[in-house]
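> please find the sequence and the predicted model below.
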Amino acid sequence: MPSKQVVSETEWTKARKALLIKEKAHTRANDALTAELRSLPMVKIEKEYTFDGPNGKVTLADLFDGRKQLIVHHFMFGPENEVGCEGCSFMADNMPSHPSHLKARETTMVMVSRAPLAKIQAFQKRMGWKYPWYSSFGTDFNYDFHVTNDEAVAPVQYNYKDKEEILQLSNAGNRLAIKGEAPGLSVFLSEDGEVFHTYSSYARGHDALLVTNKLLDLTPLGRQDGVELKYHDEY
């Protein structure tokens, strides 16, 4: 017995056209939202950040690699860990397969974690990711952009909520962390030799970037959240 209602082609087309009206409204609303996102004001980066990369120490400005825009995937991978987070790995798997389309549009994408560079490089080799990956170990970068929480270093904040708000959400079943690493994505702009922070998102703010989930959303079985998320070489 089919798990879904079975109807005639005519009935199916009628239902599909009704859904299409809602899809188009959603697309127009999303276009308006992204236009509003691009109009956000920006903050000048005053602090000098340095990172460990495959060619030695680099600055935040260096990460742009000569382009105007920089997208940083804050990858959960702490100094005490031997491998990176499964969820952040899933996001890395969903990045564009080749960065040339981003580069042609003045945009560089990198990953940054607090794990030492040697651990990062070993895990990156295992997973086969080609995007540049840098270590922010020993710097304030992760704390300043609220993807590492430690009250001994800085006030707790995640997804624009303070510790009290996070704890209230946690009590309601939300798994936001108040200590340790958390996922995030930040965007920067380079103009006239200066760097500006233009956008950051956290938690489910990355959902639109997960192409695998968007494809599964089109299927009858959906995302199948009951299936354990694993590293792509462990299925």
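Structure's in. What do you need? All values reported here derive from a predicted model rather than from experimental measurement.
> every contact and neighbour count from this point should use C-alpha atoms.
Noted.
> who touches stretch 196-215?
40-45, 91, 94-95, 158-159, 183-190, 223 (C-alpha atoms under 8 Å, 6 or more residues apart in numbering).
> show the end-to-end separation of it, please.
34 Å (C-alpha to C-alpha, to the nearest Å).
> same question, stretch 195-214
Span of stretch 195-214 from end to end, C-alpha to C-alpha: 33 Å.
> now stretch 221-235
Stretch 221-235 end-to-end distance (C-alpha to C-alpha) = 19 Å.
> equivalent analysis for stretch 158-167, please.
With C-alpha to C-alpha as the measure, stretch 158-167 spans 11 Å from end to end.
> could I get the buried residue list for that stretch?
Neighbour counts over stretch 158-167 (16 or more other C-alpha atoms under 10 Å) mark 158-159, 163, 166-167 as buried.
> nearest to Glu36, of those?
Closest approach to Glu36 among the buried residues of stretch 158-167 (C-alpha to C-alpha): Asn159, at 18.7 Å.
> longest single helix anywhere in the protein?
helix 9-38 (DSSP state H).
> which parts of that one are buried?
Buried residues in helix 9-38 (16+ other C-alpha under 10 Å): none.
> second structure follows, compare the two:
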Amino acid sequence: MQRDIVSRDVWIEARKGLLEAEKELTRRSDEVAKLRLQLPCVRIDKDYKFETDCGASSLADLFQGRSQLLVYHFMFGPEYEAGCVSCSAIADSFNGLHLHLAGHDVTLCAVSSAPIAKLAAYKKRMGWTFPWASSGGSDFNQDFGVGFTEQQQFEIGLNYNYRDEPVWLQRSDEGMASRMQNSPVGINAAMTGTDVATYTRERPGMSAFQIESGVLYHTYSTFARGLDILWSQYQWLDRAPMGRNETAVWWRRHDEYKKSQGEVSCCCVS
């Protein structure tokens, strides 16, 4: 432990100082939330098709009769053997969340490009109940900035998180993929059963939509670190004594932790 050890009175004073910074952050967050509501929107005229547990669906169908739709762009490509580990960690909070949102006229739905059979099997494995649709065969992922082609990756370049990315220089293992193999991206790719190039043609994000008088509108999207607030584990770790305290990829799918690492027993004391 590298913290100063002080009396309770000294700690209270220090905590009050931090409280002011936290309050300022909260106020600023409220201001940014208002700015989101002031964003213009884009009318959606393209007829996107999805596959769900209930069969073929349109984008309007994903609203499930509500006026607002929040889509989590879950990284699970057709070539993946399992869903992205990071997306899986984020999605673990969706089970209870989607019920509360539904009570507030908002539908939460994950969307991935993998076939619905793959999504359904993984959803069963994870014990998830939130809606999950396959966008495979449509332009939905590409149009909303989370799905890219090999040609974009190796010949044209792509735009993710509102920034252009250069093309990968080589398709072989001597290129970008080799340099990223032992990076967090490379580790995540291996945990989905894919190579780095294939893995990174899918990207994470979330998008918001509204329907009014039968007309669909796109109101918001965020990507990359913009998703941090959705990753509930980190919100808790930021308040733990050692913070995030990470030097490598430490998280796993919730059914992959060893008992000594992740299984939680009852902490009640009688």
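Received, thanks. A quick note: this is a predicted structure, and the numbers were derived from the prediction, not measured.
> TM between them?
Superposed pair, TM-score by TM-score structural alignment, normalised by the length of the first structure: 0.90. Supporting alignment: 230 aligned residues with a C-alpha RMSD of 2.4 Å.
> which strand or helix spans Tyr199 of the first structure?
strand 194-202 (DSSP states H and E).
> which residues in the stretch 51-200 of the second structure form strands?
For the stretch 51-200 of the second structure, the strands defined by DSSP state E, counting those that start in this stretch occupy 55-58, 68-73, 106-112, 132-134, 158-160, 163-165.
> which of those strands is buried the deepest?
Per-stretch averages of neighbours, counted by mean count of other C-alpha atoms under 10 Å, single out strand 132-134 among the strands of the stretch 51-200 of the second structure, with a mean of 27.
> now that one, how far from the centre of its chain.
Centroid separation for strand 132-134 of the second structure versus its chain: 14 Å, with C-alpha atoms, centre = their mean, to the nearest Å.
> that strand vs the first structure - mean distance after superposition?
Taken over the aligned residues, the distance from strand 132-134 of the second structure to the first structure averages 0.6 Å (mean C-alpha distance after the TM-score superposition for the first structure).
> list the neighbours of that strand that are in contact with it.
50-53, 109-116, 119.
> report the buried residues of the strand holding Tyr199 of the first structure.
Neighbour-count burial for strand 194-202 of the first structure [16+ other C-alpha under 10 Å]: 195-202.
> ditto for stretch 199-215 of the first structure
199-202, 213.
> compute the first-to-last residue distance for it.
So stretch 199-215 of the first structure: terminal residues 26 Å apart, C-alpha to C-alpha.
> on that earlier part again, reformat the buried residues of stretch 158-167 of the first structure as JSON lines; add distance to Leu209 of the first structure.
Listed next are those as JSON lines, based on distance: C-alpha to C-alpha, whole Å:
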{"residue": "Tyr158", "distance to Leu209 of the first structure": "19"}
{"residue": "Asn159", "distance to Leu209 of the first structure": "17"}
{"residue": "Lys163", "distance to Leu209 of the first structure": "27"}
{"residue": "Ile166", "distance to Leu209 of the first structure": "24"}
{"residue": "Leu167", "distance to Leu209 of the first structure": "27"}
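> quick one, helices of the first structure?
Under DSSP H, the first structure gives helices at 9-38, 60-63, 86-93, 100-103, 117-127, 141-144, 163-171, 211-217.
> would you turn these into JSON lines with distance to Lys230 of the first structure?
JSON lines is the format used below for the helices of the first structure (distance: least, C-alpha to C-alpha, whole Å):
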{"stretch": "helix 9-38", "distance to Lys230 of the first structure": "30"}
{"stretch": "helix 60-63", "distance to Lys230 of the first structure": "30"}
{"stretch": "helix 86-93", "distance to Lys230 of the first structure": "6"}
{"stretch": "helix 100-103", "distance to Lys230 of the first structure": "28"}
{"stretch": "helix 117-127", "distance to Lys230 of the first structure": "12"}
{"stretch": "helix 141-144", "distance to Lys230 of the first structure": "25"}
{"stretch": "helix 163-171", "distance to Lys230 of the first structure": "24"}
{"stretch": "helix 211-217", "distance to Lys230 of the first structure": "14"}
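> quick one: stretch 194-202 of the first structure to chain centroid distance?
The chain centre lies 13 Å from the centre of stretch 194-202 of the first structure; the measure is C-alpha atoms, centre = their mean.
> once aligned to the second structure, how far is that stretch on average?
With mean C-alpha distance after the TM-score superposition for the first structure, stretch 194-202 of the first structure averages 0.4 Å from its match.
> where in the second structure does that stretch fall?
Taken onto the second structure by TM-score structural alignment, stretch 194-202 of the first structure occupies residues 215-223 there.
> ditto for stretch 99-116 of the first structure
The aligned range for stretch 99-116 of the first structure is 98-115, by TM-score structural alignment.
> identify all contacting residues around that stretch.
By C-alpha under 8 Å, 6+ apart, stretch 98-115 of the second structure touches 51, 62-64, 66-80, 130-137, 141.
> again, only this time at 6 Å
63, 66, 68-74, 76-78, 131-136 (C-alpha atoms under 6 Å, 6 or more residues apart in numbering).
> cool, and stretch 63-76 of the second structure?
83-84, 87, 105-112, 114, 202-211.
> got the end-to-end distance for it?
Termini of stretch 63-76 of the second structure sit 21 Å apart (C-alpha to C-alpha).
> Val196 of the second structure and Ala190 touch, don't they?
No. Using C-alpha atoms under 6 Å, Val196 of the second structure makes no contact with Ala190, being 7.7 Å away.
> the two - which one has more neighbours?
Neighbours of Val196 of the second structure and Ala190, each counted by other C-alpha atoms under 10 Å, are more numerous for Val196; the result is 23 against 18.
> which ones are touching the more buried one?
Counting by C-alpha under 6 Å, 6+ apart, Val196 of the second structure has contacts 177, 186, 189.
> so the last one sits right up against Thr200, yeah?
In other words, Ala189 of the second structure. No. In this structure, Ala189 of the second structure is not within contact of Thr200 by C-alpha under 6 Å, at 8.0 Å.
> pick out the residue nearest the middle of the first structure.
Per C-alpha atoms, centre = their mean, the C-alpha nearest to the average position across the first structure is that of Leu185, at 4.4 Å.
> what does that one align to in the second structure?
Per TM-score structural alignment, Leu185 of the first structure is aligned with Met206.
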